[in-house]
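Visitor: sequence and predicted structure are below.
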Amino acid sequence: MSASGLKTGQVPVEPVATAGKFKLTWRLLLIGLGALVLLLSVTRFFTGAEDLTSAGAINAAVALAVPIGLAGLGGLWSERAGVVNIGLEGMMILGTWAGAWGAIQFANPWAGVLAGAVGGLIGGLLHAVATVSFGVDHIISGVAINILGGGITVFLSKVTFAEMPGGGDTQSPPVPKPGVVSVPGIGGPLADLEARHWFLVSDLAGILRGLLTNVSLFTILAILLVPLTFYVLWRTAFGLRLRSCGERPVAAESLGVNVYTYKYVAVVVSGALAGLGGAFLSLVASSAYREGQTGGRGFIGLAAMIFGNWRPGGLAAGAGLFGYTDALQLRRGGESVHALLLLVAILIAAVAVYQLVRQQRTQAAIITGSAAVIVFVLFALTDSIPAQFTSVTPHITTLLVLSLAAQRLRMPAADGLPYRKGQAK
């Protein structure tokens, strides 16, 4: 047995990087983040949309990105083991109810966090039993979990929350909330710099103040789960075995890996993470459980996972993008979302230049450049976006991002495929 956790001579479960292949490094990541901040500063300077880099918008974006990111992490665990999980929404719904119930029952928000994880875990266990043990189609099982999660929580609310003071058939009484923390001594100076509206300096101050002040402890826990997932799945023997079940389960079985066990573990962890995302909605993003609280965030989390190419870092970036657009439309929607059109036009134009210069794809560059011109003309000829359109900004962003990222995606080779022990290759 080699240090990697599988027998010597095993074919790697993922393609080996070839010379010249793009590889994301910390240096490139920092350059990319700096360029993004610069673009936001330029857009804010020319449009006057101060919310683009305000501390309030950044703080709200992080809070809105957390449940999406947790759902996406849940999907990542499941699909890396070869089980498609579109039941994330239902598992999140179970987590919202269980999180509120646990916090109220034990008068402790962290009991609610644990209960939310258990609620989602139960949904994940049902999905694992159906797909792994009984071979039910993964999509059908996921749809059933979504329906079941909504129905069960309606029933449970009527027999629990409706009997409590301040509760009802569709909502819980107010719940205790986890505490918030701030880096001491920086709030005031950063607020002064932000209020001056200087180019780039004030933007950096607003972003840093949003990231470092009044941050929920639950948010910090959720952020830490991203590098933890990367370490477990990509730096341990356990993670290699789990990913081999999503790539080549027959080969993994021949090397002594219990494929059923690893699939069960992955789907149960997937449910627990989605449940944590649901608990965040009822404990942090709101002051109580309410029916329909997830609002499709489980599906957006699945989209963030696909955008991230089934990797934690890309997933976190996708969740941040969706959370940011959601935060802008909730604050000063028409003005801020309209300003985003200029940013989108610049980014699409940059993609067109890259396609033309680096990839030598003239036709694709012309199409992409035309799209950039259309977006810029739309920005120039309008003053704001109607409220009817700003409310669906996160969902439109989901569709656009997935359409642009579709050509570079590589899902696990055995994702969604039926598996039975002892089957031939």
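Guide: That came through fine. Numbers count the residues shown, from 1 in each chain.

Visitor: for the rest of this, base every contact and every neighbour count on C-alpha atoms.
Guide: Fine.

Visitor: so Ala115 lies in a helix, does it not?
Guide: Yes - judged by DSSP: H, G, I helix; E, B strand; the rest coil, Ala115 forms part of a helix.

Visitor: what about it, neighbour count?
Guide: A total of 26 residues lie near Ala115 under the criterion other C-alpha atoms under 10 Å.

Visitor: residue contacts, it?
Guide: Taking C-alpha atoms under 8 Å, 6 or more residues apart in numbering, we find Ala115 in contact with Gly95, Ala98, Gly99, Trp101, Gly102.

Visitor: which SS class is the third one?
Guide: Gly99 falls in the helix class when you classify it by three-state DSSP.

Visitor: what about stretch 189-205, start to end distance?
Guide: 9 Å (C-alpha to C-alpha, to the nearest Å).

Visitor: show me how far that stretch is from its chain's centre.
Guide: 29 Å (C-alpha atoms, centre = their mean, to the nearest Å).

Visitor: buried residues in that stretch?
Guide: Neighbour counts over stretch 189-205 (16 or more other C-alpha atoms under 10 Å) mark Leu190, Ala191, Leu193, Glu194, His197, Leu200, Ser202, Asp203, Leu204, Ala205 as buried.

Visitor: so which helix or strand takes in the second one?
Guide: What that stands for is Ala191. Using DSSP states H and E, the element containing Ala191 is helix 187-195.

Visitor: pasting the second one now:
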Amino acid sequence: MSTGTVTKPSAAPKGGGRRKLTLPWIMLIVAAGLLLFSLVRVVSGADDLTSVGQVSGALQLAVPIGLAGLGGLWAERAGVVNIGLEGMMVLGTWFGAWAGYQWGPWVGVLLGLLGGALGGLLHAIITVTFNVNHIVSGVAINILAVGFTQYLSNFTFAEAEGGSSKQSPRIDQITKITIPGLSDWLQDLQQKHWFLISDLAGILGGLVTNLSLLTIVALLLIPATWWLLWRTAFGLRLRSCGENPVAAESLGVNVYKYKYIAVTVSGALAGLGGAFLAIVATGIYQEGQTGGRGYIGLAAMIFGNWMPGGMALGAGLFGFTDSLKLRGGAENVHALLLLVALLLVIAALWQLYKKKYVAGVVAAAFSVGFFLWYGLTDEVPSQFVDAAPYITTLLVLALSAQRLRMPKADGLPYQKGQGK
């Protein structure tokens, strides 16, 4: 006869494990963040922090990073590290622009996606079939993609009207949509600069104003990836290749096939991000326009703990800080000093509550430093403004490192039949 003690198998181990954030807690955290942001806007007077234009610009800057991060997630969930995302984005920008100015933007999107997929396939052949170190292969692809596109530009764009060896002719824009009535109403509400209400109106307004159809496709890929990888048998098999490929093989999973699929899809998503840069963000291909976004997408994926939702938040954070730099410059970034100071106060209180006194005192000391920096200056150096997105990425990764859990077999060599 069983006893009541066996009914508690799901209890967290003593002193270990983190509770998974539920939807109500996530919504509460988002609401608290919005309140804090609104407070900073009101105190600093930087009204552009949550304007419709700011949010719309942040979304456009976040999409290429998010697509690269999503590509990295596919590859690493199957156990393959994809440092070559940057090179695959470069291929996407070039092929997207090459096809886009000749046959239209949607053909450019398709060719950009295929260009990135070819880079992913090459990475899969090198790492899965020939078992080459994943980092070495990724770096080689990055170098190869830059040289290859520079070579192609010399006898394609250089000879085209309106082009040169470093840029393509102008590409037609993909249709952008704005919800009439709602967009204007939200913009009017945001311009009243009311506490919280105007901030919420600015965020919602940015999501319904001048929204490219390709942006909508990119946003839909996030829940689609979550459903495919976490709610289907295909996704379970793919993720098992990144956790324990030997065990997966013993259960009849063709590990090589799933790794090939994952890395090729990874390259296609990165290529789509590159095509977005060339066709939607700028309307033209320019040499070096990816600007390290493939690496930043990888950082966003790590920040998101190899999950689509967390990756999207990381991409959004970088896109937002990058948009602040482009739109408001020193004034908006100066307001962020106050936000960082307040966040450090919260962190200090939390660490003291958990009786981690050293960490609490350090956080408090830094918060005082940021308060003084904000109070004693009216603007920040231009170099700091330019570096703000990258500094944000480093800080977020440093602060989130303790809660990360990568797939167990990520980056490890695997050969068919090695478990026998």
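Guide: Now that the structure is in, tell me what you want to look at. Just so you know, these numbers come straight off a predicted model, no measurement behind them.

Visitor: and of the buried residues of stretch 189-205 of structure 1, the nearest to Ala352 of structure 1?
Guide: The nearest member of these to Ala352 of structure 1, counting by C-alpha to C-alpha, is Leu200 at 25.8 Å.

Visitor: counterpart of that closest one in structure 2?
Guide: By TM-score structural alignment, Leu200 of structure 1 lines up with Leu196 in structure 2.

Visitor: its match and Leu36 touch, don't they?
Guide: No - judged on C-alpha atoms under 8 Å, Leu196 of structure 2 makes no contact with Leu36 at a distance of 9.2 Å.

Visitor: disregarding residues adjacent in the polypeptide, which is nearest to the residue most central in space within structure 1?
Guide: When structure 1 is reduced to its mean C-alpha position, the closest residue under C-alpha atoms, centre = their mean turns out to be Gly69, at 2.5 Å. Using C-alpha to C-alpha, 6 or more residues apart in numbering and skipping the chain neighbours, the partner closest in space to Gly69 of structure 1 is Ala319 (5.1 Å).

Visitor: Asn59 of structure 1 -> structure 2?
Guide: In structure 2, Asn59 of structure 1 lands on Ser56 (TM-score structural alignment).

Visitor: now do the SS call for its match.
Guide: helix.

Visitor: residues in structure 2 aligned with whatever helix or strand Val118 of structure 1 lives in?
Guide: Using DSSP H and E, Val118 of structure 1 maps to helix 109-128. With TM-score structural alignment applied, helix 109-128 of structure 1 matches the range 105-124 in structure 2.

Visitor: that stretch against structure 1, how far on average?
Guide: Compared with structure 1 after fitting, stretch 105-124 of structure 2 has a mean deviation of 0.6 Å; criterion: mean C-alpha distance after the TM-score superposition for structure 1.

Visitor: distance between that stretch and the chain's centre?
Guide: Worked out by C-alpha atoms, centre = their mean, stretch 105-124 of structure 2 lies 19 Å from the chain centre.

Visitor: re the thing from before, and the residue nearest to Gly69 of structure 1? What does it align with in structure 2?
Guide: So, by TM-score structural alignment, Ala319 of structure 1 is matched to Ala315.

Visitor: ok, its match - contacts?
Guide: Ala315 of structure 2 makes contact with Ala62, Val63, Ile65, Gly66, Gly69, Gly297, Ala300 under the criterion C-alpha under 8 Å, 6+ apart.

Visitor: redo that, cut-off 7 Å
Guide: With contact set as C-alpha atoms under 7 Å, 6 or more residues apart in numbering, Ala315 of structure 2 has these partners: Ala62, Ile65, Gly66, Gly297, Ala300.

Visitor: what helix or strand is the second one located in?
Guide: Assigned by DSSP H and E, Ile65 of structure 2 belongs to helix 52-77.

Visitor: mean offset of that helix relative to structure 1 (after superposition)
Guide: Helix 52-77 of structure 2 sits 0.4 Å off on average (mean C-alpha distance after the TM-score superposition for structure 1).
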